[in-house]
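In: quick one, what's the 3D model for this:
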Amino acid sequence: MSAKSHFPPMSVFVITLNEAAHLDEVLESVRGVEEIVIIDSGSTDETLEIAKRHGARIVHNDWPGYAKQKEFGIKQCTHNWILNLDGDEVLPAGGLQMIRERIAVGDVNGIWIHHDDIFMGHSLRKARHHKYRRVYRKDKCHMNTDVLVHEHIEVEPPLAYLPIYLKHYGYDSAHGYMDKLNTYSLLKAEQREQQGRPCSLPRLLLIFPLMFLKFYLGRQMIWSGWRGFIKANIDAFHFFLTEAKLYEMAYRRKRAVKKVPPKQ
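Out: As a prediction, this is how the structure comes out:
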């Protein structure tokens, strides 16, 4: 009998599109897990070769959006316990063992863990981070697919917390982070418009300074020096950009209506 046979079997799934930069480290951090599933939407770099070296099962699925792609990934997993990682998130040493030991107790349906955001080459661990539901039972979860961005999984309680910090490379450079937030802000604006939540001028005016204070002081990015100051500004600008794009949508519609000639 193997040393880990008393642990419930687990599937790890990762959605990918050209994630070769960090995928080897990501998959190495879950070495020994019973199943690795890669949900790929058309990588052209070495992503698939790296996945094969780690014994992953690769499933192609054309990109349907963040939430729907993760919902698809959940369905591909053959084990009831699931760990979901992005292609730029690495479990710390001992993290997988901590997860295995906690779920073996048998009293929870999911586990909260943290991000350790890497920004400009170094950790932002001194800042306060959101907790994420990344470990859960397949039969006790539901992916909210009504959102275009910042998808989240619903897990039936009870949930536990573990002091595990995923090393997250996705925000490493200011340039790359701004590129991501430019895309996210458009998706958020489109989602807000679909929900009937238009831009308000007071919000457009106040959102940047208020969100900067939230991130810089409330999330304690102040303790990360100038890197924290820069990231807090970028995060705040993301919220401002969402409002600006909502305003633009409304402005263009209003101008288009004015250009329609009156019926004779």
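In: every contact and neighbour count from this point should use C-alpha atoms.
Out: OK.
In: now do the strands in the stretch 101-250 of the chain.
Out: Listed in chain order, the strands found in the stretch 101-250 of the chain under DSSP state E, counting those that start in this stretch are 110-119, 122-123, 131-137, 141-143, 153-155, 159-168.
In: residue 31: which of those strands is closest?
Out: strand 159-168 (15.3 Å; Cα to Cα).
In: for comparison, sequence B:
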Amino acid sequence: MFETPLRGDRLIDVLIITKNEEANIGFCLEALAGWTNRIFVVDSGSTDRTREIAESHGAEFIHHDWPGFAKQKNWALDTLELESPWTLIVDADEVITPELRSVLEGIATAPVSQETKTGYFINRLTFFLGRPIRHCGYFPNYHLRFFKTGSGRYEEREVHEHIILKGPVGRITTPMLHDDRRGLEHYIAKHNRYSTLESQALQREINSQK
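Out: Reported below is the predicted structural model:
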């Protein structure tokens, strides 16, 4: 299984979840063009040009109502026809650099049965208002995003979910770029929403221990 290359030598399928990402999705998809196999954009109801931009870049656009971060990704992992030996998950506001592409392709081109790692944490460099943040605990910043297809699922968390893999993992120090171009107002609103979800999850945990 997965020993035969797909679409030439493209051995990586990509999953992106979106909602109203027209400011970001084009940059993300341009960096994935020409070397990945299938790109799935799972959208929860965009009202902007996200679908138009995604499809113009050759991505497969699928609507699925929003059940939460972890549940949305698990639905995609369970439902989509991921046919490549490796799966890469990126956010719409992230960009895979040419240097990182080379690292990922180097891993993927080896026979999957000979690769001892089940997945890889990828370093991430975050930009804020156009400037990279290299301090304050923001860098290095590792996220488990590249893994053998079918090897894991996300834990059930409301936000800042993590995928749990079956097997050893490695680290890729070459960073992807995280640059949300939707502006300061969106940034503040997003983190307000995240803090609410985190506090609700904490309260449920406290209540369950009573």
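In: related to what we said a few turns ago, for the strands of the stretch 101-250 of structure 1, which one sits closest to residue 212 of structure 1?
Out: strand 110-119 (17.0 Å).
In: just to revisit the earlier point, let's have the strands of the stretch 101-250 of structure 1 in CSV, adding distance to residue 73 of structure 1 and mean neighbour count.
Out: Shown next, in CSV, are the strands of the stretch 101-250 of structure 1 (distance: least, Cα to Cα, whole Å; neighbours: other Cα atoms under 10 Å):
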stretch, distance to residue 73 of structure 1, mean neighbour count
strand 110-119, 17, 21
strand 122-123, 29, 15
strand 131-137, 13, 20
strand 141-143, 11, 16
strand 153-155, 12, 17
strand 159-168, 20, 17
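In: so can I have a markdown table of those strands showing distance to residue 230 of structure 1?
Out: Formatted as a markdown table, these follow (distance: least, Cα to Cα, whole Å):
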| stretch | distance to residue 230 of structure 1 |
| --- | --- |
| strand 110-119 | 10 |
| strand 122-123 | 14 |
| strand 131-137 | 22 |
| strand 141-143 | 33 |
| strand 153-155 | 30 |
| strand 159-168 | 18 |
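In: what is the neighbour count of residue 70 of structure 1?
Out: Residues lying near residue 70 of structure 1 (other Cα atoms under 10 Å) number 23.
In: so who does it touch?
Out: Counting by Cα atoms under 8 Å, 6 or more residues apart in numbering, residue 70 of structure 1 makes contact with 15, 143.
In: just give me the match in structure 1 for residue 121 of structure 2.
Out: When structure 1 is aligned by TM-score structural alignment, residue 121 of structure 2 is paired with residue 112.
In: and its match, how close does it get to residue 226 of structure 1?
Out: Distance of residue 112 of structure 1 to residue 226 of structure 1, computed by Cα to Cα, to the nearest Å: 29 Å.
In: again with residue 256 of structure 1
Out: 44 Å.
In: likewise for residue 149 of structure 1?
Out: 28 Å.
In: cool, and residue 96 of structure 1?
Out: 33 Å.
In: more crowded one of the two?
Out: Using other Cα under 10 Å as the criterion, residue 96 of structure 1 and residue 226 rank with residue 96 on top: 18 against 11.
In: what's the burial count for residue 186 of structure 1?
Out: 20.
In: so what corresponds to it in structure 2?
Out: In structure 2, residue 186 of structure 1 lands on residue 196 (TM-score structural alignment).
In: before we move on, what about residue 196 of structure 1?
Out: Aligned partner of residue 196 of structure 1 by TM-score structural alignment: residue 206.
In: how close does its match get to residue 69 of structure 2?
Out: Applying Cα to Cα to residue 206 of structure 2 and residue 69 of structure 2 gives a distance of 22 Å.
In: okay, these two: which has more neighbours?
Out: Neighbour count, other Cα under 10 Å: between residue 206 of structure 2 and residue 69, residue 69 has more, with 18 against 10.
In: might one say that the more buried one is in contact with residue 162?
Out: No: applying Cα atoms under 8 Å, one finds residue 69 of structure 2 not in contact with residue 162, separated by 10.0 Å.
In: residue 151 of structure 2 maps to what in structure 1?
Out: That one, residue 151 of structure 2, aligns with residue 140 by TM-score structural alignment.
In: hang on, that match packs against residue 158?
Out: No: counting by Cα under 8 Å, residue 158 is not a contact partner of residue 140 of structure 1; they are 10.3 Å apart.
In: who has more neighbours, the two?
Out: Neighbours were counted for residue 140 of structure 1 and for residue 158 using other Cα under 10 Å; residue 140 has more, 14 against 10.
In: gap between the residue positioned nearest the centre of structure 1 and residue 68 of structure 1?
Out: In structure 1, the centroid-proximal residue (Cα atoms, centre = their mean) is residue 150; its distance is 6.4 Å. Applying Cα to Cα, the value for residue 150 of structure 1 to residue 68 of structure 1 is 12 Å.
In: next: residue 56 of structure 1.
Out: Where residue 68 of structure 1 is concerned, residue 56 of structure 1 sits at a distance of 21 Å (Cα to Cα).
In: and what of residue 132 of structure 1?
Out: 18 Å.
In: again, but for residue 35 of structure 1
Out: In terms of Cα to Cα, residue 35 of structure 1 sits 21 Å off from residue 68 of structure 1.
In: before we move on, what about residue 163 of structure 1?
Out: If you go by Cα to Cα, the gap between residue 163 of structure 1 and residue 68 of structure 1 works out to 29 Å.
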